[in-house]
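J.: quick one: sequence and predicted model below, then my questions.
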Amino acid sequence: MRAITSLAWKSVRNRKTTAILTILTVAISVILLMGVERIRTQAKDSFANTISGTDLIIGGRSGQVNLLLYSVFRIGNATNNIDWKSYEEFSQHRAVDWAIPISLGDSHRGFRVMGTNGSYFEHYKYGSKQPLTFSTGNPFSGLFETVIGSDVARSLGYEIGSEIIIAHGISDVGFSRHDNLPFTVVGILAPTGTPVDKTVHVSLEAIEAIHVGWESGANLGNAPTAEQLNALDFKPQQITAMMVGLKSKIQTFALQRQINTYPHEPLSAIMPGVALHELWGMMSVAEQALMAVSIFVVIAGLLGMLSSLLTSLQERRREMAILRAMGARPKHVFALLISEASALTFIGILVGITGLYFALAVGQPIIQQQYGITIAMSAITAYEWTLLGFVQLAGIIIGFIPALRAYRQSLSDGMTIRI
């Protein structure tokens, strides 16, 4: 067996160009397979980590997926609002550590506007309990100041000091804009890879202020000026939802039950993790599509290797015949080609793993900066080792095809190659 392995290695070295191309074919397949697998898992983790550290999300009576969509992903609208008194009652509950109020309903050039307070920048977390950070600027403090997400700044070219006009409702059209009340950008959040990047943040008081003189989405005229509004003291009447962090996880179910049976208004409390899991299950088609891409990538790579081996076999028919003439048995020729395929696959896997980590090292900071997604430079997982094991096994099986052809070739066929 050692002689066969040595001969296989020498044979590969004598066909450097073909061997290198075969190794690169396998390596590219491994890079794409592992890359797609990591993107798939990171996408799932990123989805699951859109919100982190929040124990309950409270909103008007609704299904948990709908409540999650509009409160976290800014998709759709709330069925009902929450009275501010209800917010005050639950934010001061003995089991509650912190609470973040959220008010939705307005927009700016296709991006959702969200009213909140300082608790949002202090307590909202994503990923592995990562806090929000500012790439430049600070949280809003004035009535007509705003903090924008990284995507908003990049897409619209905004910077600190830029002025923006908020529109009433989701449709940003001329008659619905609050043209007389521009907001000044005072902060731009660092990328998070979450809906935060696509959100314009203002204070709850600002949401109340810009709707003075409006009724049912229509401007009634005589809208007060910014100076007049700054002189007034605004207090929210209603909010869309609230996020809650508890002092102890043990109290989650008790508080959830208390909220769901709240007698003063119909409310729903959901656990984000459970709702995210349910929502991801509804979107599993994308995950399955990425898995299919991974499989086809490997198949394409292995077929490329098979093509290379079969092509080289045609060129080596005389070599096989000489080996047979020197006393090599058909099983030796068979083992030789299997060993070559196995060695090429193994080296291709090693090169592919090296290439993957090099690509991650180069691309990780770029992806983090542009999209806010962190692709972990972690060790190969047990599942990934299993995938690599299947690639190695498939490479060996692929080697059976040219090996069987060589096994069946006769000595006379090898010595009289037709040109």
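T.: Received it, and whenever you're ready, just let me know what you need. Note that this is a predicted model, so its numbers are computed, not measured.

J.: can we go C-alpha only for contacts and neighbour counts from here?
T.: OK.

J.: any idea how far Met415 lies from Phe144?
T.: 89 Å (Cα to Cα, to the nearest Å).

J.: which one's more surrounded, the two?
T.: Set side by side, Met415 and Phe144 show more neighbours around Phe144, with 24 against 15, by other Cα atoms under 10 Å.

J.: take this one as well and set it beside the first:
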Amino acid sequence: MSVLLHLTLRSIANRRLTVSLTALAIALAVAMLLGVERLRHDAREGFAQTISGTDLIVGARSGAVQLLLYSVFHIGDATNNVSWHSIEAIAEHPQVEWLVPISLGDSHRGFRVVGTSAEFFERYRYGRGREIGFAEGRPFSDLFDTVVGAEVAARFGYRVGQSIVVSHGAGEVAFADHDDRPFTIVGILERTGTPVDRSVFVSLEAIEAIHVDWVGGARIPGVSIPTEQLHRFDLRPKAVTAALVGLNSRVAVFRVQRFVNTYPDEPLMAILPGATLQQLWSVIGVVERALLAVSAIVVLVGLAGLVAVVIASLGERRRELAILRAMGASPAHVFGLLALESALIGLIGCGVGFAMVQSGALLVGPWLEARHGLLLSAGWPSHGEWMLLGAVMSAAFVASLVPGFRAYRYSLADGMSVRI
């Protein structure tokens, strides 16, 4: 076996340029396969942790995915609002540690305006329990303070101290602007890779203040209340869109969920964000499976190239193989030589491909996390990556049998004869 390995290594070294190019092609294919698998795994974990540390999300009774979409991802609209009386009743439940209300309905140049409390920036978690950080400024404290997400600030070049105007209605096309009551940016959030980046945050009292002289979604004709007189009005919200709830103990999550779902005063619904995120991922996860399938096809093409290169080289090596036969090598030895050579090239390709993925995660991972909030981890292969590497090596071994069997069939006379 040692002699066979020695001959294989010498043969590979003698054809190092061709072998290097073949191994590089396999390495790129393997890197693509493992890279997609790692991105898929990390993206799935990141998606499942778009919101973490929140035990329940409360909203009007509808579908679980629908409630998650408009409360966390700000996609779509609520079927109904939740009265402030109900929010206070839920907050007073003995198992509820904290509650952060959320009010939607307005926008700023196509980005959602989220009315909430300053506690939002303390309680909201994403990723592996990470807190929201401020790139500049601080949370809002005055009535017309606002905090903008990283993507909003980057899109329009906003800085702390600038004034912005909120529009009534969500989406690119707004119904009317609240230009009589502009907001001042007091904080810009760090990029998180979550819907927080695409949001503008104001206080719940500010949402009520800009609608004081509005009725039924329209400004009251001829009525204009000066800003300095707004303090005379009761600016407590009458209703909100949803609420994020944290409990004293995770054990009580189903008890509180049942309390909300059977609340007698109005039809409400409480969902577990983690379980609903997994349900949502099962719907949109078809894309990841498609990318994985494409990567697998690329690997198969790379292995087919390996077989083609080794078989093509047999025409030039027939004299070499014939000499080996003449020196006493059996057909099985020739078969083992070609099979081992192909398998080693496949092994080298897998090793280099994995090294490429690791290097890419180390070099590009911090940039992806800072720029897009995507966590790309570098480390020992996961279970799924071991399975893929095993599948690639098995496929490489099967592919190595083809040139080995081809060489096995060459006879001594065929190798020594001259073909014209």
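T.: That came in fine, so what should we check first? From a predicted model like this one, the values you see are computed outputs, not experimental measurements.

J.: how about the contacts made by the residue lying closest to Ser71 of the second structure once chain neighbours are set aside?
T.: With Cα to Cα, 6 or more residues apart in numbering as the measure, Ala242 is the residue that lies nearest to Ser71 of the second structure, at 6.3 Å, once sequence neighbours are left out. For Ala242 of the second structure, the contacting residues are Ile57, Val58, Gly59, Ala60, Ser71, Asn81, Val82, Pro101, Ile102, Ser103, taking Cα atoms under 8 Å, 6 or more residues apart in numbering as the criterion.

J.: map Leu309 of the first structure across to the second structure for me.
T.: By TM-score structural alignment, Leu309 of the first structure lines up with Val310 in the second structure.

J.: what about the helices in the stretch 101-250 of the first structure?
T.: Ranges of helices within the stretch 101-250 of the first structure are 118-123, 150-156, 204-210, 226-230, based on DSSP state H, counting those that start in this stretch.

J.: so who does the most centrally placed residue in the first structure touch?
T.: Nearest residue to the geometric centre of the first structure (Cα atoms, centre = their mean): Ala43, 2.8 Å. With contacts defined as Cα under 8 Å, 6+ apart, Ala43 of the first structure is in contact with no residue.

J.: related to what we said a few turns ago, thought the match of Leu309 of the first structure was touching Ser342?
T.: Yes: between Val310 of the second structure and Ser342 there is a contact under Cα atoms under 8 Å: 7.3 Å.

J.: tell me which stretches of the stretch 251-400 of the second structure form strands.
T.: If you assign secondary structure with DSSP state E, counting those that start in this stretch, the strands in the stretch 251-400 of the second structure sit at 268-271.

J.: if we can go back for a sec, for the residue nearest to Ser71 of the second structure, give its distance to Leu69 of the second structure.
T.: From Ala242 of the second structure to Leu69 of the second structure the distance is 11 Å (Cα to Cα).

J.: next: Ala23 of the second structure.
T.: When distance is defined by Cα to Cα, Ala23 of the second structure is 46 Å away from Leu69 of the second structure.

J.: neighbour count: those two, which is higher?
T.: Between Ala23 of the second structure and Leu69, Ala23 has the larger neighbour count (other Cα under 10 Å), namely 28 against 18.

J.: tell me who's in contact with the more buried one.
T.: Residues in contact with Ala23 of the second structure (Cα under 8 Å, 6+ apart) are Leu306, Ile345, Gly346, Ile348, Gly349.

J.: now the first structure: which of the contacts of Ala242 of the second structure match?
T.: For both residues aligned by TM-score structural alignment, their matches' Cα atoms under 8 Å, a contact is called conserved when the aligned residues also meet in the first structure; among these this holds for Ile57, Val58, Gly59, Ala60, Ser71, Asn81, Val82, Pro101, Ile102, Ser103.

J.: correct me if wrong: the fourth one contacts Leu268.
T.: Yes: assessed by Cα under 8 Å, Ala60 of the second structure is found in contact with Leu268 at 4.6 Å.

J.: between the two, what contacts are shared?
T.: Shared contacts of Ala60 of the second structure and Leu268 (Cα under 8 Å, 6+ apart): Val82.

J.: need the strands for the stretch 51-200 of the first structure, in chain order.
T.: Along the stretch 51-200 of the first structure, counting by DSSP E, counting those that start in this stretch, strands occupy 56-60, 82-83, 96-108, 111-116, 125-126, 130-131, 134-137, 145-148, 163-164, 183-189, 199-203.

J.: same list (those) but as JSON lines, adding distance to Ile373 of the first structure.
T.: JSON lines is the format used below for the strands of the stretch 51-200 of the first structure (distance: least, Cα to Cα, whole Å):
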{"stretch": "strand 56-60", "distance to Ile373 of the first structure": "24"}
{"stretch": "strand 82-83", "distance to Ile373 of the first structure": "33"}
{"stretch": "strand 96-108", "distance to Ile373 of the first structure": "24"}
{"stretch": "strand 111-116", "distance to Ile373 of the first structure": "20"}
{"stretch": "strand 125-126", "distance to Ile373 of the first structure": "11"}
{"stretch": "strand 130-131", "distance to Ile373 of the first structure": "12"}
{"stretch": "strand 134-137", "distance to Ile373 of the first structure": "16"}
{"stretch": "strand 145-148", "distance to Ile373 of the first structure": "18"}
{"stretch": "strand 163-164", "distance to Ile373 of the first structure": "27"}
{"stretch": "strand 183-189", "distance to Ile373 of the first structure": "14"}
{"stretch": "strand 199-203", "distance to Ile373 of the first structure": "17"}
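
J.: of these, which is nearest Phe234 of the first structure?
T.: With distances scored as Cα to Cα, the stretch of the strands of the stretch 51-200 of the first structure nearest to Phe234 of the first structure is strand 199-203 (10.5 Å).

J.: lovely, talk soon.
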